[in-house]
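S.K.: just a sequence and a predicted model for now, questions to come.
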Amino acid sequence: MSETTGIDRDMVLANSNVMSALAVVAVIGLMIMPIAPVALDLLITFNIAFAVVILLVALYLKQPLQFSSFPSLLLMVTLFRLSLNVASTRLILGRGEAGKVIGSFGDFVIGGNYVIGVIVFAILMIVQFLVITKGSGRIAEVAARFTLDAMPGKQMAIDADLGAGLNTEREARRRRREISGEAEFFGAMDGASKFVRGDAIAGIIITLINIVAGFIIGMVQMDLSAGEAMRRFTVLTVGDGLVSQIPALLISTAAGMVVTRQSGAMNLGQTLSIQLFRQPKAIYLASGTLVVFGLIPGLPTLPFLTLGAGFALVGRLMAGRVQAAEEAELAEETAQDEAAAEPVPSPGHDLYVTDTLELELGYGLLPLVDEKRNGDLLQRISKIRRQIGTELGMVVHPVRVRDNLQLGQNQYAIKLKGVEIARAELRVDRLLAMNASGSDASFGGQPTVEPAFQLPALWIDPGMRSAAELEGFTVVEPSAVLTTHLSEIVRAHADELLTRQDVKDLCETVREFAPALIEDLVPDRVPVNTLHNVLRALLHERIPIKDIVTILETLANHTGQGTDAQVERVREALRRTISSLYLEPDGHLHVISLHPHTGQALVRAVRESESAGMVAMDPAFTQRFLERLEQALQAAYRRGTPPVLLVPTPLRL
């Protein structure tokens, strides 16, 4: 049975394009070809049912992008509804009838009184046109504008989280796709809402045409009396308007629900039930208000007292549930705090126990490591250690975090092997807004400099985050600023962090999956000292050492050479890895190349200086070379591509 269901589903998906095209052609055909009243009844019933389905789907959405096809579907449904209006108008004016559904709706609403029927229909049209349609269109317009304005800030925040090790590359790509999808969705909804508004206007015009034209046709062509013509065509016109505007009202409501839906883990019903009944005090106050109204002389007592008692009962039930939920949440937080108090061994902790890296905090920054105060610095550091280790192919030593009263209140210091190599300041109660776009801020803030990349920035209040992101600023938390700075320090000094013990441990790891390689090469043909020097040289240039097998095999083929020559041979063997670090998404590699005459002059100067121990070059030539190189570097930065300089091998050595 499951196999049959899967085959049917695949067949439907495979033929979905053909079915959609046929549906559009059929809708257009309704505007041209006359249909029987029975067929019109079926199509009208389907229109109402489909509108109910769309409304319920919108009700159960957890985020707007789960219904990303809604703008296109909205246009198709609007076209279908207008084609039904054309078909029903043809039947009403041509035959004086339009099937059972339209007639029944008209009789039910009018109920023998044409004036009341027309007024009810007019009220429905006013609600549809002035409230639902206009509101949905305005919401879609505002959502589209703010989504587009916030795109740069969101994308830069993703890049900042990726650089700080909080996200993987796959997660970053997924979030970028979501941001792009949101912008396209709300932009499409802004345009589609104009069709809904036009549909409401068309419904009003069609109704007026049907009443006036039907009255004239009934008296002139059908020889009906004025009263009979007015009765028949008013009933049919009101019924036609109802069966058209009720689905339109449902779909307009669904459009408003979709564009106002915020992304979350629950659908609208679950969210409302939690947020409405989370405050039992509000329900108790509503109950008391109803009871007071019931005791006022002249007002009906029974309805107010009954509803007041009902609200009091609901408040009592919800108060018990809220208390139980709070106790469960408190117990969970206590369990998490107890688990966090136990030391969690990081990868390689048993092997690397030296405090190679230290992070010292001023007393004002201690909340960053206090999990009871939502401090997440330790978790962020653990994540960047894993990320950098995966990126470079080495185990990053644990970072010893401790306080230092000799530092300023908001200062922190990073030490490498006991020596301070970086110091900066943070504001725990503020957010850092980086002015990457170069625009002037319209909001206040304390000017500062981002410590990792020396970018101009502002310390702002948390409440100003949305305003800053809308102006193109990248806004990050203080802990993210610190971990980004720490990650750049680790990358820049990775060669100093790699010890001989690390290299020996790396060889033992390789022995597990390539024992013959290690037994043949290390330490007889490739001493640990040589391997250590080569790996450090690669890390100094931020070249990953993950492909250790290729590195070992290359060294085995070039034994007896100096370290510089061996590093060069390894770089050639790792050419794909190195190139992939700088490739553009389209597969292109932007490089800066030397003019042949310039390259030859530099190589000649290097070779002539081998005996002298220093490079002697013409000062004017050197000045021109440096100016041209600076121009090329600035051009690369403006393009947003990393500068890659191609030089002859002798210049590298």
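M.R.: In hand now; what should we look at?

S.K.: CA atoms for contacts and neighbours, from now on please.
M.R.: Fine.

S.K.: name the residues that touch stretch 143-163?
M.R.: With contact meaning CA atoms under 8 Å, 6 or more residues apart in numbering, stretch 143-163 is reached by 167-169, 172, 175-176, 179-180, 182-183, 186-187, 189-190, 259, 469-476, 480, 484, 487.

S.K.: measure how far the strand or helix carrying Lys383 is from the centre of its chain, please.
M.R.: Taking DSSP states H and E as the definition, Lys383 sits inside helix 377-392. Mean C-alpha position of helix 377-392 versus that of the full chain (CA atoms, centre = their mean, to the nearest Å) differs by 23 Å.

S.K.: got another one to weigh against that:
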Amino acid sequence: MDGSLKRLTQLGVPVGIVMIVVMLVIPLPAAVLDLLIAANITGALLILLTAMFVTRPLDFASFPALLLVMTLFRLALNVSATRLVLIDGYAGKVIETFGHFVVGGSLIVGLIIFSILLIIQFVVITNGAGRVAEVGARFTLDAMPGKQMAIDADLNSGLIDEDQARQRRAEVHAEADFYGAMDGASKFVKGDAIAAIIITLVNLVGGFAVGMAQMGMSAGDAVTTYSLLTVGDGLVSQIPALLLSVATGLVVTRSAGEGDMGSDIVRQITANRMPLRIAGFAGMALCLIPGLPKIPFLLTGGALLLLSTRVPDDAPATPGSPAALAAAAEAAAIEAPSRDHPETLAEEIQVDPLGLELSADIIDLVDVGSGGDLLERVKALRRKVAGELGVVVPLVRTRDNLDLPSRTYVIKLFDIEVARGEAPPGTVLAIGDFLGSLPGEPTQEPVFGLDAKWIPAELRSQAELSGATVVDRSAVITTHLAEVVSSHAARLLGREDVRMLTDVVKRSHPNVVEELTPGALSLGEVQRVLQHLLDEGISIRDLVRIYEALSLKAQSSKDLDGLVEAARAALGPAVVAPHLVDGVVHVISFEPQFEQRMLECLRITEQGAMIALDPVTLQTVIGGLAQLLVDAENRNVRPVLVCAPGLRPAVRRLIRPAVDRLPVLSYPELTGTAQVRSAGVVSGERVMEVTS
């Protein structure tokens, strides 16, 4: 039964529209026309009542399409009625009754009533509803990016889940589509009012001409027969048109409320006793004016005074009313001292681990409706980093910042700016060496510092044909964010993140976790080891082997450097794998005698192992390493520095401030590497470069 009803409703509207088109061509019997006119009036009344009982405009989302169908139906009825009036001089009982009984058989009265209805519909209701629909559509579209960002901010902060965010985004798009459709539908109502005037004038002239020229009637008989039927036809059409115009105005002016329009109006009018009393006394006071009838004003004023006695003094204030605003202000004043509570302050001072702020002119990057895909790319970036480094990147809080210069984005780490870039609207970034022929703004790629140029988006194909690498603005920001996340992964790994990762390992390898923590090492000590690994660009995905190595090493020593080296040794080839190119790793090494000297100068401090060499020797070593690194990079080689295992942590601390991008490995970590090639040798006195 339900399936049959569903098929009936699916076919009903298309069949009805086809029948409306048929009505424009095929004459209808007067009895059928009476039935359709009754259906038109009843349907318009139903639509008006439905518009009054919805709680928000989207609850009647089909109204724009329904308005177009009803307008077409009414025009088809006009055509059918005009055909019957001009051919037969009779168009059914409904039109005849409206032409004779409703207007008293007077053409003048009928024309006046018809004109008043047109003025009410065209000048007052239609123009007002059209203006409200236009403004509503404009404001709704302008507010879409802000609403999208608010939804994404709630999603990133965990206030809503993916399903709720998807539902709210759908509602935002539905609201924009609805008001856009209403803006167009209001033009149908206005056009219908104009058409009614033209059709009535044509029918008046045509009926008078047919009556006198074809039927041989006198002028008086022609007016009586045809003109009154034309006025009746106009009235029959304008009553449902007026109802639909009112329904249009109700829908576009309806704001979200707690109930239907009637309930809201009654509740809001009767929310306060004083206005009812003042209006009641004012109505009764009008009786004092000489000449005015006393009974009507006494009845209306007395009714308001009686109603005021039924309204309690403590009636709840209507949301959005002045009383409600005053009550809210009073409540806020009462609750103000509670904002000084330590827990409240603690919540307000929380900072986001990772944030992305956009200037006002580039928030289109996060607006899905206009093709923005930045948020989806950020989500993909979080998955990519988790797969590569084994770190669950915190949610990226994306928001707009009106204080930023135009076309600017800022990446923040714990609410502190760590990177900034530009993404001019309407452009793409072309990266290459031969960009002089392309118009645009020269710049540098934010991650690798390559020469680039912001060019108009329509020149993308031309830039690609010239050999340039072209990336869109979202990709530029995402790549920059990925670089920041990778370089600060150690800072982003919090204690709770380590606990979560440990719990994941415990589900599959419970014995490994039980041997490690909390007996052998605390969670904080495990966190420091993992942070050191991330700090040197080593993935911590293989937590099982890392935890196994840490539990064994912790039995003899809890020295941080020793724990880190034990974890690196357990990872083995995974440490050197990122530095392999076609199975080859290029290494910079120390001269053996100088390396032995550094081992002898090794000192253990609270910050870890340090090399106690004189400043001149240290400067020579650092300068030599920097020179070899630059020379290797000029040959498109990414070398690593290799040394003895006991020396590696100290060497890393030594060169990090000056040559941070040079990885430091130990000899055992190169075991199993397919091929090792020397990129240079360094000592305290000289630098020997090897280019083969």
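M.R.: In hand now; what should we look at? The model shown is predicted, which means the values in this text are computed figures rather than measured ones.

S.K.: TM-score of the superposition?
M.R.: TM-score for the superposed chains, counting by TM-score structural alignment, normalised by the length of the first structure: 0.60, backed by 471 aligned residues with a CA RMSD of 5.1 Å.

S.K.: circling back: so which elements touch the helix holding Lys383 of the first structure?
M.R.: If you count contacts as 3 or more CA pairs under 8 Å, 6 or more residues apart in numbering; DSSP states H and E, helix 377-392 of the first structure packs onto helix 478-492.

S.K.: mind doing that once more with 10 Å?
M.R.: When contacts are defined as 3 or more CA pairs under 10 Å, 6 or more residues apart in numbering; DSSP states H and E, helix 377-392 of the first structure packs onto helix 134-163, strand 399-403, helix 478-492, helix 494-497.

S.K.: could the ones you listed go into CSV alongside distance to Glu228 of the first structure?
M.R.: Output for those, formatted as CSV (distance: least, CA to CA, whole Å):
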stretch, distance to Glu228 of the first structure
helix 134-163, 37
strand 399-403, 91
helix 478-492, 78
helix 494-497, 94
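
S.K.: most packed of those?
M.R.: helix 478-492 (a mean of 21; mean count of other CA atoms under 10 Å).

S.K.: check which helices and strands that helix sits against.
M.R.: Judged by 3+ CA pairs under 10 Å, 6+ apart, helix 478-492 of the first structure is in contact with helix 134-163, strand 357-361, helix 377-392, strand 411-416, strand 419-425, strand 431-434, helix 494-497, helix 528-540.

S.K.: looking at these, which is nearest to Gly320 of the first structure?
M.R.: Among those, the nearest to Gly320 of the first structure by CA to CA is helix 377-392 (35.5 Å).

S.K.: tell me which strands and helices the strand or helix carrying Gly599 of the first structure is in contact with?
M.R.: Using DSSP H and E, Gly599 of the first structure sits in helix 596-608. Where contact means 3+ CA pairs under 10 Å, 6+ apart, helix 596-608 of the first structure is packed against helix 619-639, helix 649-652.

S.K.: reformat the ones you listed into a markdown table and put distance to Ser2 of the first structure and mean neighbour count next to each item.
M.R.: Output for these, formatted as a markdown table (distance: least, CA to CA, whole Å; neighbours: other CA atoms under 10 Å):
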| stretch | distance to Ser2 of the first structure | mean neighbour count |
| --- | --- | --- |
| helix 619-639 | 53 | 13 |
| helix 649-652 | 63 | 11 |
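
S.K.: export those to JSON lines and tack on distance to Arg95 of the first structure?
M.R.: Converted to JSON lines, these look like this (distance: least, CA to CA, whole Å):
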{"stretch": "helix 619-639", "distance to Arg95 of the first structure": "69"}
{"stretch": "helix 649-652", "distance to Arg95 of the first structure": "91"}
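
S.K.: longest helix in the first structure, please.
M.R.: With secondary structure taken from DSSP state H, the first structure has its longest helix at helix 169-220.

S.K.: compared with the second structure, how much does that one deviate?
M.R.: When the second structure is superposed, helix 169-220 of the first structure averages 1.3 Å from its matched positions, counting by mean CA distance after the TM-score superposition for the first structure.

S.K.: buried stuff in the helix or strand following that helix?
M.R.: Once the chain leaves helix 169-220 of the first structure, the next helix or strand it forms, by DSSP H and E, is helix 226-260. Within helix 226-260 of the first structure, the residues that qualify as buried are 229-259, counting by 16 or more other CA atoms under 10 Å.

S.K.: cool, stretch 578-595 of the second structure as well?
M.R.: Quick answer for stretch 578-595 of the second structure (16+ other CA under 10 Å): 579-580, 585-591, 595.

S.K.: end to end on it, go ahead and measure it.
M.R.: This stretch, stretch 578-595 of the second structure, spans 25 Å end to end (CA to CA, to the nearest Å).

S.K.: output the residue interval of the second structure matched by the longest helix of the first structure.
M.R.: Mapped onto the second structure using TM-score structural alignment, helix 169-220 of the first structure spans residues 162-213.

S.K.: what do you get for stretch 306-319 of the first structure?
M.R.: By TM-score structural alignment, stretch 306-319 of the first structure lines up with residues 299-312 in the second structure.

S.K.: got the contact list for the closest residue to Ala324 of the second structure other than its chain neighbours?
M.R.: Counting by CA to CA, 6 or more residues apart in numbering, Ala317 is the residue found nearest to Ala324 of the second structure once chain neighbours are left out, at 4.9 Å. Ala317 of the second structure makes contacts with 267-268, 270-272, 323-328, as judged by CA atoms under 10 Å, 6 or more residues apart in numbering.

S.K.: how about the residues you listed in JSON lines, adding secondary structure?
M.R.: Output for those, formatted as JSON lines (DSSP: H, G, I helix; E, B strand; the rest coil):
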{"residue": "Arg267", "secondary structure": "helix"}
{"residue": "Gln268", "secondary structure": "helix"}
{"residue": "Thr270", "secondary structure": "coil"}
{"residue": "Ala271", "secondary structure": "coil"}
{"residue": "Asn272", "secondary structure": "coil"}
{"residue": "Ala323", "secondary structure": "helix"}
{"residue": "Ala324", "secondary structure": "helix"}
{"residue": "Leu325", "secondary structure": "helix"}
{"residue": "Ala326", "secondary structure": "helix"}
{"residue": "Ala327", "secondary structure": "helix"}
{"residue": "Ala328", "secondary structure": "helix"}
